[in-house]
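[1] coordinates only, no sequence provided:
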């Protein structure tokens, strides 16, 4: 009998991902050759700030249920909510608990395109390298593109790497999707639905490569992965977290293909638990006061939990008088929608 929940929210690493049942027939993928887990020595796997995020994340029961729904259904998880509610930290927490390896992260801007997430190819650097090689050995000037090292100038992006045929799902964070161009969510539909994509530069040159295979650099590391005939298809669908601050609406076709999780501002019990996790101990009297002040102000506008954590940290780490601490705490917890004050000259 499959284990439910696979992700428990306890932050204790385990191999529960191996107990997932087979995917629904309409979400089954057969990409190959199947790859093993990425190297744990990658820098993004040991980054102290990301490790701390994962260890201190506190999941609500609703979060646990919907993360497991996304894992079982092999669907992306669209996480929305106010700033500072732990949307991006969720990806690191799930990856750590389920031992999914380093989180692949794609930070979205208004200029981001689907191509950016899949792969980057630098034809100018390839042309320069080919000219340099021809000067050293004129006989190489007429070689096919693949033999002149086209794969050395191509690197898979976060999305492209996540869709490689790994035996276990990779974790992919697509952060702040609502900042994207209007077309990006629609452009993502086919790739996330089909779990595959093509690299035209490799498709064109596949006939020149032994077995049609190219060894391509992957995101976040100097390691390489085999790509056959320029086509990538996943084997285990990645655990994809898309975050949104709720600044825009998404097309119904996009929402239909996602499991949707709406995070809310934590209450006093949850805030105390978050403070306990970050500071490794019970909140002291002043921290409780700051929690109460934070909660009383939430109704007046958007506040982020890390604003509260910053105020508590300074209260614990400085010897400021109580009045100075109160004044500093007010300055550290402004409403996020307020425009900053500018001194007149």
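    Nice, I can see it. These numbers were taken from a predicted model, which means no experiment stands behind them.
[2] only C-alpha atoms from now on, for both contacts and neighbour counts.
    Noted.
[3] where along the stretch 51-200 of the chain do the strands fall?
    77-80, 104-107, 119-121, 154-156, 171-175, 196-198 (DSSP state E, counting those that start in this stretch).
[4] now do the stretch 201-345 of the chain
    Ranges of strands within the stretch 201-345 of the chain are 213-217, 224-228, 231-233, 239-244, 259-262, based on DSSP E, counting those that start in this stretch.
[5] now do the buried residues in the first one.
    By neighbour count with 16 or more other C-alpha atoms under 10 Å, strand 213-217 contains the buried residues 213-214, 216-217.
[6] and these, which is closest to residue 8?
    Residue 8 lies nearest to residue 217 out of the buried residues of strand 213-217, by C-alpha to C-alpha, at 33.7 Å.
[7] for the nearest residue in space to the closest one that is not next to it in sequence, the count of nearby residues, please.
    Ranked by C-alpha to C-alpha, 6 or more residues apart in numbering and with sequence neighbours excluded, the top spatial neighbour of residue 217 is residue 224, at 4.3 Å. Residues lying near residue 224 (other C-alpha atoms under 10 Å) number 16.
[8] how far away is residue 224 from residue 192?
    Distance check for residue 224 against residue 192: by C-alpha to C-alpha, to the nearest Å, it reads 23 Å.
[9] let's bring in a second one:
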């Protein structure tokens, strides 16, 4: 079971090695990187490439680890008991399976995505240690033990907003998705915009990388944002020469697709003002 790049996703060699190593070791793959570098999409592409079903668990700040196992709906049971509903005699009617439960009892091997784990409370990763290690958990209300029929391929993403516990990191295979270089960017663009002219692509990516490297930038634009920008350039039928003619502005054409904060827009406006002063 080997993962490689797909028709709609360019995976670098080190990324494919990391995915396949995690599968071979039967360890969760922890993927970090800037927002917009394709971490979530990686899990979907692994599922598509290996022809496996996908289960997605998107973590929020209020998410608890227990929700991934199951939830006991005591409120509904109390209401049904007041209404005389016969369902109250079987507590199993009020157990709501979580995403890990779904992955464990699936008939075939699945890809389980735990997305943006760093959004949750610091104890969230620790609370999943035993379940991800032993691939089983106990349902106290019914007395049953849920064991994985087949070990799922677990992919965990993090935007590095919060440090993860050492005990959790020890159980994962780790990979950091570096921002792609010019040649890798061209391969990614070729997947999404196959008809783009080489002169326009080279000029646009050169301006984009120069913008990303500008000191003082608060939010660097991501891979997904450069794809949006190129889509706009194509829609406006702009040429490489159009991009080079910035006039008195240091901002690229349609910069709203790339710069997402007032601070960054003002930074480039100040640069243009200083350039005019020197001129």
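    Received the coordinates, thanks. Note that the coordinates shown come from a computational prediction; the quantities given were computed from them, not determined experimentally.
[10] returning to that earlier point: wait, which of the strands of the stretch 201-345 of the first structure is closest to residue 320 of the first structure?
    Closest to residue 320 of the first structure of the strands of the stretch 201-345 of the first structure, according to C-alpha to C-alpha: strand 239-244, at 37.3 Å.
[11] and the buried residues of strand 213-217 of the first structure as TSV, adding distance to residue 270 of the first structure?
    TSV is the format used below for the buried residues of strand 213-217 of the first structure (distance: C-alpha to C-alpha, whole Å):
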residue	distance to residue 270 of the first structure
213	51
214	49
216	44
217	42
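[12] from those residues, pick the one nearest residue 180 of the first structure.
    Of all these, residue 180 of the first structure sits closest to residue 217, with 25.8 Å by C-alpha to C-alpha.
[13] returning to what we had before: so the residue nearest to residue 217 of the first structure versus residue 117 of the first structure, what's the distance?
    For residue 224 of the first structure, the distance to residue 117 of the first structure (C-alpha to C-alpha) stands at 17 Å.
[14] now the strands of the stretch 51-200 of the first structure in TSV, with distance to residue 317 of the first structure and mean neighbour count?
    Formatted as TSV, the strands of the stretch 51-200 of the first structure follow (distance: least, C-alpha to C-alpha, whole Å; neighbours: other C-alpha atoms under 10 Å):
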stretch	distance to residue 317 of the first structure	mean neighbour count
strand 77-80	33	24
strand 104-107	32	20
strand 119-121	44	18
strand 154-156	43	23
strand 171-175	32	24
strand 196-198	50	18
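[15] closest one to residue 50 of the first structure among the ones you listed?
    Using C-alpha to C-alpha as the measure, strand 104-107 is the one of the strands of the stretch 51-200 of the first structure that comes nearest residue 50 of the first structure, at 11.4 Å.
[16] which secondary structure elements does the closest one sit against?
    Under the contact criterion of 3 or more C-alpha pairs under 8 Å, 6 or more residues apart in numbering; DSSP states H and E, strand 104-107 of the first structure touches helix 158-162, strand 171-175.
[17] where in the second structure does that strand fall?
    Counting by TM-score structural alignment, strand 104-107 of the first structure lines up with residues 55-58 of the second structure.
[18] can you list the helices and strands packed on strand 104-107 of the first structure in JSON lines and add distance to residue 263 of the first structure?
    Formatted as JSON lines, those follow (distance: least, C-alpha to C-alpha, whole Å):
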{"stretch": "helix 158-162", "distance to residue 263 of the first structure": "24"}
{"stretch": "strand 171-175", "distance to residue 263 of the first structure": "15"}
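[19] coming back round to it: reformat the strands of the stretch 51-200 of the first structure as TSV; add distance to residue 132 of the first structure.
    Below are those laid out as TSV (distance: least, C-alpha to C-alpha, whole Å):
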stretch	distance to residue 132 of the first structure
strand 77-80	47
strand 104-107	34
strand 119-121	19
strand 154-156	18
strand 171-175	37
strand 196-198	29
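[20] nearest to residue 331 of the first structure, out of these?
    Short answer: strand 77-80, nearest of the strands of the stretch 51-200 of the first structure by C-alpha to C-alpha, at 26.6 Å.
[21] and that closest one, what does it pack onto?
    Using 3+ C-alpha pairs under 8 Å, 6+ apart: strand 77-80 of the first structure touches helix 61-73, strand 239-244, strand 259-262.
[22] need the winner for burial among the ones you listed.
    Mean neighbours per residue, mean count of other C-alpha atoms under 10 Å, is largest over these for strand 239-244, with a mean of 24.
[23] in the second structure, what range does that strand match?
    So strand 239-244 of the first structure is aligned with residues 153-158, judged by TM-score structural alignment.
[24] map residue 116 of the second structure across to the first structure for me.
    Aligned partner of residue 116 of the second structure by TM-score structural alignment: residue 176.
[25] cool, residue 181 of the second structure as well?
    Mapped onto the first structure by TM-score structural alignment, residue 181 of the second structure lines up with residue 267.
[26] that older thread, how about the helices and strands packed on strand 77-80 of the first structure in CSV, adding distance to residue 322 of the first structure?
    As requested, these are arranged in CSV below (distance: least, C-alpha to C-alpha, whole Å):
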stretch, distance to residue 322 of the first structure
helix 61-73, 37
strand 239-244, 37
strand 259-262, 37
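[27] those: which one's closest to residue 112 of the first structure?
    Here strand 239-244 is closest among those (C-alpha to C-alpha), at 14.2 Å.
[28] now that closest one on the second structure. Mean distance?
    After superposition onto the second structure, strand 239-244 of the first structure sits on average 0.9 Å from its aligned residues (mean C-alpha distance after the TM-score superposition for the first structure).
[29] apart from its neighbours in sequence, what residue is nearest residue 8 of the first structure?
    Among residues not flanking residue 8 of the first structure along the chain, residue 64 sits closest, at 6.3 Å (C-alpha to C-alpha, 6+ apart).
[30] the equivalent of residue 227 of the second structure over in the first structure: neighbour count?
    Under the alignment (TM-score structural alignment), residue 227 of the second structure maps onto residue 309 of the first structure. Residue 309 of the first structure has 21 neighbouring residues, counting by other C-alpha under 10 Å.
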